[in-house]
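Enquirer: My questions are about this predicted structure, shown below with the sequence.
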Amino acid sequence: MGGGGGVGLEVELSRGAVAAILRMAEGLRPVLQVADSPRLAARAAAQRYRILLSDSVHSHEGVLAVSMNHLISDGSLRRGAVVRVLDYICTIVQGRRVIVVIQLEILRTDCTLIGDPTIYEATPTQPFCVSYSGGLGNHESCFLPGSQEVFGNLSCFSDQGMLDSSFGPRAEHTVCNLQYGGSCGSVLPLNTVDAKVQQLSLDDHHQNQRWTIKARVTVKTDLRHYQNARGTGKVFSFDLLDAKGGEIRVTCFNLQVDRYFDLIEVDKVYLISRGIVKPAHKKYYPLNSDYEIYADDSTFIEVCSDDDCSIPKQQYAFQQISEIENMENGSLVDLLGVVTLVSPSATITRKDGTGTQKRTLHLKDMSGRSVEITLRGKFCDGEGQVLQRHYDSGSSSVLAVKGGRISDFSSRFVVTISSTQLKVNPDFPDAERLRQWYLTEGKTAACISLSQEMSSFTRNHVPKTIAQIKDESLGQSGKPDVITVRATISHVNANNFCYPACTLEFNGKQCNRKVTKSNEGAWHCDRCVLDVPKCEYRYLLMCQLQDHTGVTYATAFQEAGTKIIGYSAEELFNLREQDEAKWEEIMLQVCRQEYLFKLNITEENLYGETRAKCNIVGVEKLDALATNHHLLEEMETARALV
């Protein structure tokens, strides 16, 4: 016989317990019997078993937690077994209540069916009682039936909610501090019967509180495999949004991944019960909650049969690109901007030797700033291809970025992570307003890029002529000068317009150092001290710039070179190998076009001589309309000075 008081030869079940559990009574430890052989549940996310539980008067179907599947495989839990249910929750599946058994104790395995139980279906309107006898002793507890389900708000997971909101009395659920396996977190029980709010101190500790949240999944990350000192594992997470705008993230590891990864779908509404709730790491947490949930063996997730229209599908609070300048490296940011440049997708190699796709684009908004967005993995072939088609056709795209991560390696840029969301041309009022601004004035508006090749330079810049670079000794004051110059490219060094670059990651960004080809055919990087099977060709374009005051030389790197030429360095390199005549025509056309250049000017010493070094960090082609607009602005400025 099992422990915990045991059950005599004449077993007494806890009469009325099935009805009490289905009315969501709490704190019971009833003795029940398995009235039918356990069987696998249909369409379950993991291998779950259904069992029929009886209190000798009524029976009802229950679901066994996956952590107890071994009791089925070893034959301990079978038809006729008498068990004490130590922990359970009652949830709703397709409009029906289901008992989820989280923990039980087997008392006997060899009993015949006790009593003449019937399937419990009726909803009582009078108080009902649960009778305890046998190993539990003789006593009786009465409960009033509830009238409705009440779901709390995810905003209650905030510090204020934890202090001010709770549910009671004891037969209902309460705010508490929970401790599972030595890790402590705070949870707010949300699914109650006739819930009432009362004050409860955070110092109160309760081990087995019930809570359920009803919310829509807005983000689901990819499945990620990892390795640490404890071994290998897998993880994914998803973000929830409820009817009142509350948000929280749920993270699943290993066994919970097997149970819920296929079940969770973006935009569907779910009921989630149980889990470990811990304070969130706000630096890497873009949601409006102070907490996050970790699924464990007690967690139960079920799809709602109906789509609750009161729960929105997404919400955004966009930041201006200019705000990135003052944000901490690694922070998450939501941006809305116009895509002004899209580069072709390229393959880069991680340090572990695996490859992934990377695509860069530039985003511009009304703040007078632009930033480079690096798309990785699935975004390169999804939204990245859509943006590439729009860019190649000459149309302007508005892109919403939710949950991009700020990176700061020699410059500011934003990278996508597994939980990032991208929306191309979203149906937002702010997006339409931004589009109209760009079409009317934003396309030619001066803009400072936060994603430069250099580590620092003056943010403010003014229009200058080429002659002023020398006359005013620009770049020789101990810090770079950033200016704009309206000029024509009079010559380019076509023979050495690009170089083979390393595709490995270095400090979170592609290395891009020049690589050399070894005898074995691989490419060697002196910085990474590694060989890579292939390189990526990047621009190192030497240009002679000319305006009405003089001539100077400037270097265009990858992004600026792509905008000047209209092709990536990789494409242009391959084109020269395949069709040299067309390649020559492209290079000649570059010299017939007027541009607005943004130059970063520094001082360099060459063979004992000090001179100004110009790098092209921004470029826009000027058509006749833009040139006339620029001249009108100059005339207005001159008129104001008279």
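Expert: Nice, thanks for sending it over. Numbers count the residues shown, from 1 in each chain.
Enquirer: CA atoms for contacts and neighbours, from now on please.
Expert: OK.
Enquirer: Look up how far Leu541 lies from Cys614.
Expert: With distances taken as CA to CA, to the nearest Å, Cys614 is found 12 Å from Leu541.
Enquirer: So for the two, which residue has more residues nearby?
Expert: When neighbours are counted by other CA atoms under 10 Å, Cys614 and Leu541 differ, and Leu541 comes out ahead with 27 against 24.
Enquirer: which neighbours do Cys614 and Leu541 share?
Expert: By CA atoms under 8 Å, 6 or more residues apart in numbering, Cys614 and Leu541 have these common neighbours: Thr555.
Enquirer: State which helix of the protein is the longest.
Expert: Longest helix in the chain by number of residues (criterion: DSSP state H): helix 624-641.
Enquirer: buried residues in it?
Expert: Neighbour-count burial for helix 624-641 flags 626-627, 630 (criterion: 16 or more other CA atoms under 10 Å).
Enquirer: Could you do stretch 578-590 as well?
Expert: So for stretch 578-590, counting by 16+ other CA under 10 Å, buried means 583, 587, 590.
Enquirer: now those residues as TSV including secondary structure and distance to Pro463?
Expert: Formatted as TSV, these follow (DSSP: H, G, I helix; E, B strand; the rest coil; distance: CA to CA, whole Å):
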residue	secondary structure	distance to Pro463
Trp583	helix	33
Met587	helix	27
Val590	helix	22
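Enquirer: Below is an additional structure, to be compared with the one above:
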Amino acid sequence: MATSLTPGAVQAIQANQKPEGNNFPVVQVLGIKKIQSKNKQNSQDRYRLVLSDGAFYQQAMLGIQQNELIAAGTLAPNCVVQLKEYLCNQIHGKNIVIILNLEVVCGPLDAVVGNPQNIEQQASQVPGTAPAAMKKLTPKPEPTTASLKPVQQHTKLAAPSSSTQSKNIFPIASLNPYQNKWTIKARVTRKGPMKTWNNNKGSGNLFSVDLVDNQGGEIRATCFKETADKFIEVFEEGKVYLVSRGQIKFANSKFNPLSHDYEITLDNTSEVELCQDDGAIPTVQYNFERISNLVNGTKDQMVDVIGVISDVQDVATINTKAGKELSKRDIFVADDTNSSVKVTIWADRAEQFNSPNGTIIAIKGARLSDYGGVSLSLTAASSMEVNPDLPEAHRLRGWFDETGGTIYQSLTQQFTPGAGDSGPAPKKSFAEIKEENLSSGKPVKFTNRATITSIPDKDSSWYTSCPGKDPNDPSRNCNKKVNESNGQWVCDKCDGTFPAPKLRYILHVACADATGTAWVTLFDDVAQQLLGQPAEVINAWKSEGNSDAVLQLYKDKTFQTLNMKMLAKEEVYQGDPKVKYSVQSISPVNYATESRELIEQIRQLTG
């Protein structure tokens, strides 16, 4: 089999045109490079290609909807491809090529076809604009042929319909910051409420919508100030729109649960047009996590879960730092992994929630928290769907009807800090913990009778924390580290500005038991219980030059033997695994109780 590369293909692509007599140019892929995403969480891989027509070569970005070709090994260096759809945008004077759809013609060749030169370097040597210059420098290459290896299998994506091409509809998955003229056709799966802010940076209002297209691609669009006022009444959940123009930037995974690397900011140039419903466009896209797997997640991670409501608690009212009352409701959701988790619902949704036990509920974009062990909290961007028509829902219904949902265990109670009365943790020594396999990253809860052997005098024993409330969970303090700016303390998490921070302990002490020693961390509540003084007092003593009082306090608190509830977790530092210990609670040793336990152990050993 012999196949020719398309002469002049690279020049035509650079000019965002089709080569003469060939709407779908054939080129060789000289190289493929994976691009590291700035959005580490919920990100999709991006790839840069080097394309050659035998005379010139250029770089191009591959649309993420084509990633499956690389994952399957079909698209590889030196293979030959036919470009079905592409575009070229000029950003800061540089041509950025995006490949939206391609088909692999044959597998990797034994060598590079021709002697291709860098088209950008050649163009820079000729005065004038890039497209005009390229017309002067493009030679008439002799038709090049090569012996091609047939591809055993490949995936061919459906070409856009003629109507789609005429409207220049882009797949959401292909959107990236290098595009400035684009239109998407998408359904609004979630419309957030209008929110306002007022801080030292200014004031304004905003709202956001989540959009999904007929290929399942999802992206969030946010409107600010005048744009928010313009489009707040235009967007409606469930309806389909043509959306064009706007800024595309990296998504903040802390606030955006969608998997797209980017998000849209609509501005005064943006256009939003309501269109007829399209049955090919799905509704909400879920990426469900099994509830038992939540223990392996990270704090503040956004997750989707589906489960059966096992308990609905009454609405409670809390007071925020601003003095406003806020409603909250806790529900417990279980699935067929025999696990359940607490989900906190806020404000109007908490008051209006009326689904009984046994209801199937799907939640998108809940924030994972380590408060009370493992729990979830809904944010303004989260959504809920009751009794959805999904395969996962039907599976859970069968499980619940068969078992009654009575065999699950609550993750929210499993790792509760300081929960000494919620059930005893197993007693283990430091040596026993080190012998356990902690490589999964899952924390191990245990109790140990240990003696404090050293409390170092370090300024790093506390940190400056935010005294405000957590914006995602107003029932909790923010506690985020704050930084000083112009005499004020600024919190990046809640955007608050405060005259003074709150000092919170992160006290590291050395402990020993009968099997060995370990450095353990005591956080604020436990450290205050041990020292009997808040961090502000210790800091004041040192600021006043009374370091002797601090040293004496530390000396008085050493060589105490205490019962400690701890969490042990393995972390990797500079390639080496280390077990880190944090103390959840401390209590004095009850020698009478300890003696009875020892006697019982002796009886069991002697029979």
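Expert: Looks like it arrived, so ask away. Every value quoted in this text rests on a predicted model; they were computed, and no experiment measured them.
Enquirer: TM-score of the superposition?
Expert: The pair, once superposed, lands on a TM-score of 0.45 when counted by TM-score structural alignment, normalised by the length of the second structure; 315 aligned residues with a CA RMSD of 4.5 Å.
Enquirer: about what we covered before: which one among the buried residues of helix 624-641 of the first structure gets closest to Tyr260 of the first structure?
Expert: Ala626 (55.1 Å; CA to CA).
Enquirer: State the distance from Tyr49 of the first structure to Ile119 of the first structure.
Expert: Tyr49 of the first structure sits 19 Å away from Ile119 of the first structure, going by CA to CA.
Enquirer: again with Lys509 of the first structure
Expert: Lys509 of the first structure sits 62 Å away from Ile119 of the first structure, going by CA to CA.
Enquirer: Point out the other helices and strands that the strand or helix carrying Val341 of the second structure packs with.
Expert: Using DSSP states H and E, Val341 of the second structure sits within strand 339-346. If you count contacts as 3 or more CA pairs under 8 Å, 6 or more residues apart in numbering; DSSP states H and E, strand 339-346 of the second structure packs onto strand 325-335, strand 375-377, strand 409-410, helix 411-414.
Enquirer: got TSV for these, with distance to Tyr241 of the second structure and mean neighbour count too?
Expert: Listed next are these as TSV, based on distance: least, CA to CA, whole Å; neighbours: other CA atoms under 10 Å:
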stretch	distance to Tyr241 of the second structure	mean neighbour count
strand 325-335	34	21
strand 375-377	30	24
strand 409-410	42	18
helix 411-414	41	20
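Enquirer: Select, out of these, the one closest to Val583 of the second structure.
Expert: In terms of CA to CA, the element of these nearest to Val583 of the second structure is helix 411-414, at 15.5 Å.
Enquirer: Output the helices and strands packed on strand 339-346 of the second structure as CSV; include the columns distance to Arg504 of the second structure.
Expert: Shown next, in CSV, are these (distance: least, CA to CA, whole Å):
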stretch, distance to Arg504 of the second structure
strand 325-335, 26
strand 375-377, 23
strand 409-410, 30
helix 411-414, 25
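Enquirer: Neighbour count: Tyr49 and Ile119 of the first structure, which is higher?
Expert: Per other CA under 10 Å, whichever of Tyr49 of the first structure and Ile119 has more neighbours is Tyr49, with 20 against 14.
Enquirer: Name the nearest residue to that one, sequence neighbours excluded.
Expert: Setting aside the residues directly before and after it, Tyr49 of the first structure is nearest to Leu40 in space (CA to CA, 6 or more residues apart in numbering), at 4.4 Å.
Enquirer: what angle do the strand holding Val341 of the second structure and strand 325-335 make?
Expert: 160 degrees (axes from the mean of the first three to the mean of the last three CA atoms, to 10 degrees).
Enquirer: quick one: secondary structure of Val386 of the first structure?
Expert: Recorded secondary structure, Val386 of the first structure: helix (DSSP: H, G, I helix; E, B strand; the rest coil).
Enquirer: Which neighbouring elements make contact with the helix or strand hosting Ala132 of the second structure?
Expert: Element membership for Ala132 of the second structure (DSSP H and E) is helix 130-137. Helix 130-137 of the second structure is packed against helix 9-14, helix 119-124, with contacts defined by 3+ CA pairs under 8 Å, 6+ apart.
Enquirer: Could you say which one of those helices comes nearest to Arg190 of the second structure?
Expert: Counting by CA to CA, Arg190 of the second structure lies closest to helix 9-14 out of these; the figure is 37.5 Å.
Enquirer: Next secondary structure element downstream of the closest one?
Expert: Using DSSP H and E, the helix or strand that directly follows helix 9-14 of the second structure along the chain is strand 26-35.
Enquirer: Check which element follows that next one along the chain.
Expert: The C-terminal neighbour of strand 26-35 of the second structure among helices and strands, as given by DSSP H and E, is strand 46-52.
Enquirer: between the helix or strand following that next one and strand 26-35, what angle do the directions make?
Expert: Counting by DSSP H and E, the next helix or strand C-terminal to strand 46-52 of the second structure is strand 56-62. In terms of direction (the same axes, to 10 degrees), strand 56-62 of the second structure departs from strand 26-35 by 50 degrees.
Enquirer: So for whichever helix or strand comes after strand 56-62 of the second structure, what gets flagged as buried?
Expert: Counting by DSSP H and E, the next helix or strand C-terminal to strand 56-62 of the second structure is helix 67-71. Buried residues in helix 67-71 of the second structure, defined by neighbour count with 16+ other CA under 10 Å: Leu69.
Enquirer: Pretty sure Asp430 of the first structure sits in a helix.
Expert: Yes: with three-state DSSP as the criterion, Asp430 of the first structure is assigned to a helix.
Enquirer: residue boundaries of the helices in the first structure?
Expert: Applying DSSP H to the first structure gives helices spanning 17-22, 70-73, 159-164, 255-260, 378-381, 383-392, 429-437, 466-471, 558-565, 569-578, 580-590, 624-641.
Enquirer: Redo those helices as JSON lines? Include distance to Ser183 of the first structure.
Expert: Shown next, in JSON lines, are the helices of the first structure (distance: least, CA to CA, whole Å):
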{"stretch": "helix 17-22", "distance to Ser183 of the first structure": "28"}
{"stretch": "helix 70-73", "distance to Ser183 of the first structure": "26"}
{"stretch": "helix 159-164", "distance to Ser183 of the first structure": "18"}
{"stretch": "helix 255-260", "distance to Ser183 of the first structure": "18"}
{"stretch": "helix 378-381", "distance to Ser183 of the first structure": "35"}
{"stretch": "helix 383-392", "distance to Ser183 of the first structure": "40"}
{"stretch": "helix 429-437", "distance to Ser183 of the first structure": "43"}
{"stretch": "helix 466-471", "distance to Ser183 of the first structure": "63"}
{"stretch": "helix 558-565", "distance to Ser183 of the first structure": "48"}
{"stretch": "helix 569-578", "distance to Ser183 of the first structure": "52"}
{"stretch": "helix 580-590", "distance to Ser183 of the first structure": "63"}
{"stretch": "helix 624-641", "distance to Ser183 of the first structure": "62"}
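Enquirer: Thank you kindly, that will do.
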